[in-house]
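Student: Quick one, structure for this:
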Amino acid sequence: MPSDRLLDEALDAAGRVWLAEAEARCAADPDAVARLFPAARRACGRGTLPTGRPMAEAARIRLLLALPLRGAELGRAVFDLYRHGDTAERLAVLRGLDPLDRHRALGEAGLPIVRDALRTNDTRLIEAAAGPYAAARLDDDAYRQAVLKCVFVGVPVASVAGLADRADGELARMAADHARERRAAGRDVPPDVERILRLAGEREF
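Tutor: Predicted structure coming up:
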């Protein structure tokens, strides 16, 4: 993947050696990831790739992809990393869900992680949770609730994956109800409400 090449080019020699060895250890012993995942920042540095992704985050996703697990077993292992991780580690897990789904048959086993992140008030976690994996795997009602949660906490809906394809009349109705409630309370309506309505084909509310 392009991000692999970018990461390899950005790492110094020691970082490349550490990551290669860490991937091999994760592949041989999935339990090793619990020790290696937190160590990635120290081993791979605090810099960012040209894409803006932190190097440590990209390295952590590489460790996830090295795990010889599939489906529910993979979901449990990744949820443990998320549950015990700090914010940066949780972001790496959330952003790793889509590649895990595409390359390691994660399926719906990552949805508990998405749901947990969406219950928080941390805008970084919420934005990461509303990524490509959620767009592909959340059912319609859960996806609509995720979009509205972004509106409530100020996460730009432009960052919500799949919105152009999944915005529908029910989401428009929910957004319009939110707008009416805010107007009745004398509060401004977030501009993102209009974006949702436009994508859903509803011009007025």
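
Student: all contacts plus neighbour counts: C-alpha atoms, from now on.
Tutor: OK.

Student: wait, residue 193 sits on residue 149?
Tutor: No: the criterion here is C-alpha atoms under 8 Å, and residue 193 misses it with residue 149 at 11.8 Å.

Student: Quick check: buried residues in the helix or strand harbouring residue 57?
Tutor: Per DSSP states H and E: residue 57 is located in helix 55-66. For helix 55-66, burial by neighbour count (16 or more other C-alpha atoms under 10 Å) applies to 55, 56, 57, 58, 59, 60, 61, 62, 63, 64, 65, 66.

Student: Now do the same contact list for the fourth one.
Tutor: Pointing back at residue 58 there. When contacts are counted by C-alpha atoms under 8 Å, 6 or more residues apart in numbering, residue 58 touches 3, 4, 7, 92.

Student: And the third one, how close does it get to residue 111?
Tutor: So that's residue 7. Distance of residue 7 to residue 111, computed by C-alpha to C-alpha, to the nearest Å: 27 Å.

Student: the helices in the protein, which residues?
Tutor: 2-10, 13-28, 33-44, 55-66, 71-84, 87-104, 111-119, 123-129, 132-137, 140-153, 163-166, 169-184, 191-199 (DSSP state H).

Student: Give me the distance from the longest one to the chain's centre.
Tutor: Chain-centre distance of helix 87-104: 6 Å, with C-alpha atoms, centre = their mean, to the nearest Å.

Student: and for comparison, fold this next one:
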Amino acid sequence: MNTYRLLSLSFQINHNAISMIIKKQEDFLEIIIPPAGIRDFKSITILGVMFIMPSIVLVFLVFAIYWVDLQNKIFLGLFSLPWLSIALAMLWLLVHLFANTRLKIDEQQISLTHEISGFVISQATPSSREDINKLERIKGHIKFSSPNDGGIIIEPKLVIWAGNNQYSISASPILSEVDLDLLANELSEWLKLTINKD
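Tutor: You can find the predicted model right below:
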């Protein structure tokens, strides 16, 4: 779906029924990547089981801690720490499943945020636009350091360097390598930088 305006260009790219929004003007560029979300019943089932199991154990431990004596309370409290960390990790995963990614470059600065319903949950340190010096497109591959090595998986991503700070957009279930290439071309054209391909 393409929407064109007289003074600025704003368009959406549909990919698997999800829209990536690019807003472009002479002095302003904004890219909004929607959250990955939960796509199918299998994902819901796996996520539900992984989230519910630690929660059930934690509820049981909280009630157990209430009813036992002090010596056992300490033991149960320590026993509940790994389960608490699993539950918090699952909560962090849920938050990131529903967070938009917003890359914004204006006359003064570049910023990258992850937000849910307008609330910023994480933000990279903004840099001056003048510091943007490199645009890098890293293809997904396996990097081997020796012939007997199992290799390291390098995730596909797009990286904008501003001095020593990097702002990266990685491939995801809704953002393919083709989409990253498209974003790299848009940014290259708008920033007037060549794309370094790794």
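
Student: Work out the TM-score between the chains.
Tutor: Once superposed, chain against chain, the TM-score is 0.27 (TM-score structural alignment, normalised by the length of structure 2); 91 aligned residues with a C-alpha RMSD of 5.2 Å.

Student: Who wins on neighbours among the contacts of residue 58 of structure 1?
Tutor: Highest neighbour count within the contacts of residue 58 of structure 1: residue 92, with 26 neighbours (other C-alpha atoms under 10 Å).

Student: In this structure it contacts residue 62, no?
Tutor: No: at 9.9 Å, residue 92 of structure 1 and residue 62 do not qualify as touching, with contact defined as C-alpha under 8 Å.

Student: Please identify the most buried of the helices of structure 1.
Tutor: Counting by mean count of other C-alpha atoms under 10 Å, helix 55-66 has the highest mean neighbour count of the helices of structure 1, with a mean of 24.

Student: Just want the angle from it to helix 33-44.
Tutor: 150 degrees (axes from the mean of the first three to the mean of the last three C-alpha atoms, to 10 degrees).

Student: ok, residue 2 of structure 2 touching residue 12?
Tutor: Yes: between residue 2 of structure 2 and residue 12 a contact is recorded at 6.0 Å, counting by C-alpha under 8 Å.

Student: neighbour count winner among those two?
Tutor: Counting neighbours by other C-alpha under 10 Å for residue 2 of structure 2 and for residue 12 shows that residue 12 has the greater number, 16 against 9.

Student: Can you say which helix or strand has the residue nearest to the more buried one when sequence neighbours are not counted in it?
Tutor: Distances taken as C-alpha to C-alpha, 6 or more residues apart in numbering place residue 21 nearest to residue 12 of structure 2, at 4.6 Å, with adjacent residues excluded. Taking DSSP H and E as the definition, residue 21 of structure 2 sits inside strand 18-25.

Student: For that strand, list every residue counted as buried.
Tutor: Result for strand 18-25 of structure 2 [16+ other C-alpha under 10 Å]: buried residues 19, 20, 21, 22, 24.

Student: could I get these as CSV with distance to residue 104 of structure 2?
Tutor: Shown next, in CSV, are the buried residues of strand 18-25 of structure 2 (distance: C-alpha to C-alpha, whole Å):
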residue, distance to residue 104 of structure 2
19, 17
20, 14
21, 12
22, 10
24, 10
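
Student: How far does the helix holding residue 57 of structure 1 sit from its chain's centre?
Tutor: That offset, for helix 55-66 of structure 1, works out to 13 Å (C-alpha atoms, centre = their mean).

Student: what is the orientation angle of it with helix 2-10?
Tutor: Using the same axes, to 10 degrees: helix 55-66 of structure 1 against helix 2-10 is 130 degrees.

Student: What segments of structure 2 are strands?
Tutor: For structure 2, the strands defined by DSSP state E occupy 2-4, 9-15, 18-25, 28-33, 100-105, 109-116, 119-123, 127-128, 132-138, 141-143, 152-154, 157-162, 165-170, 195-197.

Student: Next, format those as TSV and append distance to residue 83 of structure 2.
Tutor: Formatted as TSV, the strands of structure 2 follow (distance: least, C-alpha to C-alpha, whole Å):
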stretch	distance to residue 83 of structure 2
strand 2-4	48
strand 9-15	37
strand 18-25	34
strand 28-33	32
strand 100-105	28
strand 109-116	26
strand 119-123	24
strand 127-128	39
strand 132-138	36
strand 141-143	33
strand 152-154	29
strand 157-162	33
strand 165-170	30
strand 195-197	42
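
Student: List just the one of these that sits closest to residue 52 of structure 2.
Tutor: strand 109-116 (22.6 Å; C-alpha to C-alpha).

Student: how near is residue 114 of structure 1 to residue 79 of structure 1?
Tutor: In terms of C-alpha to C-alpha, residue 114 of structure 1 sits 10 Å off from residue 79 of structure 1.

Student: Same check on residue 104 of structure 1?
Tutor: 15 Å.
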